[in-house]
Every structure is written in C-alpha cells, then in structure tokens.
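Engineer: sequence and predicted structure below; questions after.
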Amino acid sequence: MAAHTPAVRVRRVYGTPSPDDGVRVLVDRLRPRGLAKADAHVDEWPKALTPSTELRHWYHGPEGAYEEFRRRYGAELAAPAAAEALASLKDLATRQTVTLLTATKDPSTSHAAVLREEIEGAEE
C-alpha cells in the first residue's frame, strides 16, 4: 500500500476550527494570548518542535532574515528531542491531515511554514 501524501496545513490559532483540520497541532512555545485553552481546540502541543527563545528573539529583532531563520531553525530541528517529535509528526501526517497552528501574524514566513516544509519533504 502506498504511503499517504502528507496533508499539512498552516493556520492561525485564532481562526475558527474546521472539520477539515484533522489533528490540530500548536507549534508555538507560548500559549496564544487572549485565547482560552478550550477555545483553541488543540490536539497536540509538541514544545520540542518550537523555535528556541533565543532564535525567536533574533528573528523578531532588527537583524532577523527569513532565510537565515530557516537555516537556524532547521539546525534546531535536528536536535534529538526535536528530531523525535518531528518524526512522530511526519508519521501522523502520512495517516491523516495535520494542521499546524500558530499565533504568528504572517504564518507564511514563520516557523510553522518551515515545519510544514520539513514534514512534506519527508515523502519526497
């Protein structure tokens, strides 16, 4: 039987949950501001996959550039705890839709987008 192509979505955690979301995975280190735990409808929260505090501060500072952030975050994802959590998420994505949730204002240039690339790249 052929492996399922990962269906990985990236959405803001503040949006209305959809039945098409599948497993909703929060990928931010901190709980989203102003959003009650019950209202977030989060199924998993693998903190090992979140960027380090230092990397987040660097990226949101004056010198932060997306391509360099992608490189640095990729290096963090290679650490043992993150690699284990990433492998688990990749496996989950081969079986069902996974929606990565972030409070980031622009998810397309966030760690969630990098994480989606990592998950989808696993099948290539």
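Structural biologist: Right, received. Where do you want to start?

Engineer: contacts and neighbour counts: CA atoms only from here.
Structural biologist: Noted.

Engineer: could you identify the helix or strand that succeeds the helix or strand where residue 10 lies?
Structural biologist: Using DSSP states H and E, residue 10 sits within strand 8-12. Using DSSP H and E, the helix or strand that follows strand 8-12 in sequence is strand 23-26.

Engineer: what's that next one in contact with?
Structural biologist: Strand 23-26 has contacts (Cα atoms under 8 Å, 6 or more residues apart in numbering) with 13, 41-46, 96-102.

Engineer: another structure for you, compare them:
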Amino acid sequence: MMDTVNCNLKIKRIYEEYSKNDGYRILIDRIWPRGIKKKDAKLDAWMKEIAPSSSLRKWFGHEAEKFDEFSAKYREELSDKRETLQKILAVADSQKLTLLYAAKDTKMNHAVVLLNFLNNSI
C-alpha cells in the first residue's frame, strides 16, 4: 500500500484477501480479473470507464520502461473523466474506499496513477 492524502482512499490487488477495513470496494479494471468469481469479489461497484483505454493498456503491456509515458497518457485520459472521478471522491469523502486492480506489478500500474491523480484532485 502507499500513503495517500485522503486516508479513506487506498488501492489493493483484487487477489489480496478481503477485509472489512476495505470499506467500499470498486474494481477499476476494464477487463474482469482472471480466476476471480463475481460472487467472491465482494465488490460494491465496477467502474470499467475509469480504466485506461484498451489501446493504451495494450500499448503499455506492463513494460517498466514505458511506465512514465503510460502515466502521462493515462492522466490525459483521466482529465476527460471528471464525472466518474467526482463519484469516486464523493464515496471517499464519506467512508473508506478501496480501488481494486488485478495487475501483478504493485508499483507500476494504472491504479497507482489513478490514486495519485485523485489525491492531487483533493
């Protein structure tokens, strides 16, 4: 986990064990995570629309050397998704919120970029 400006807002791999401390749980991936049954995911929402575009995700391919450019391009996409971002921040203002993602790399993924973007929006 990483420190956040909004202590109600955190990110977590969906493959990690569910915790009541997660609070409201939103999956932020465009594609459903492999090996997770929908009934076992314990989601409150699935916001596919906040994930990077399919073309950006495929271009990035989780290649570390592309992360900085991926981050810039994803932030650009996020700037066009104000309404969805406001919904996420509204939940985080009133309760604990965990943004769930499936990527194996816990430091270089879209959830890290989104968390930083949201914290800078507060």
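Structural biologist: On my side now, so go ahead. Predicted model only: the values in this text are computed from it and were never measured.

Engineer: just the buried residues from the contacts of strand 23-26 of the first structure, in PyMOL please.
Structural biologist: The PyMOL command for the buried members of those (criterion: 16 or more other Cα atoms under 10 Å) is given here:
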select buried, resi 13+42+45+46+96+97+98+99+100+101+102
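
Engineer: please flag which of the contacts of strand 23-26 of the first structure sit within strands.
Structural biologist: 98-102 (DSSP state E).

Engineer: want to throw those into CSV with distance to residue 27 of the first structure?
Structural biologist: Shown next, in CSV, are those (distance: Cα to Cα, whole Å):
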residue, distance to residue 27 of the first structure
98, 12
99, 10
100, 6
101, 6
102, 6
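
Engineer: tabulate the contacts of strand 23-26 of the first structure (a markdown table), appending distance to residue 84 of the first structure.
Structural biologist: A markdown table is the format used below for the contacts of strand 23-26 of the first structure (distance: Cα to Cα, whole Å):
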| residue | distance to residue 84 of the first structure |
| --- | --- |
| 13 | 24 |
| 41 | 24 |
| 42 | 20 |
| 43 | 18 |
| 44 | 15 |
| 45 | 14 |
| 46 | 10 |
| 96 | 19 |
| 97 | 19 |
| 98 | 17 |
| 99 | 19 |
| 100 | 17 |
| 101 | 19 |
| 102 | 21 |
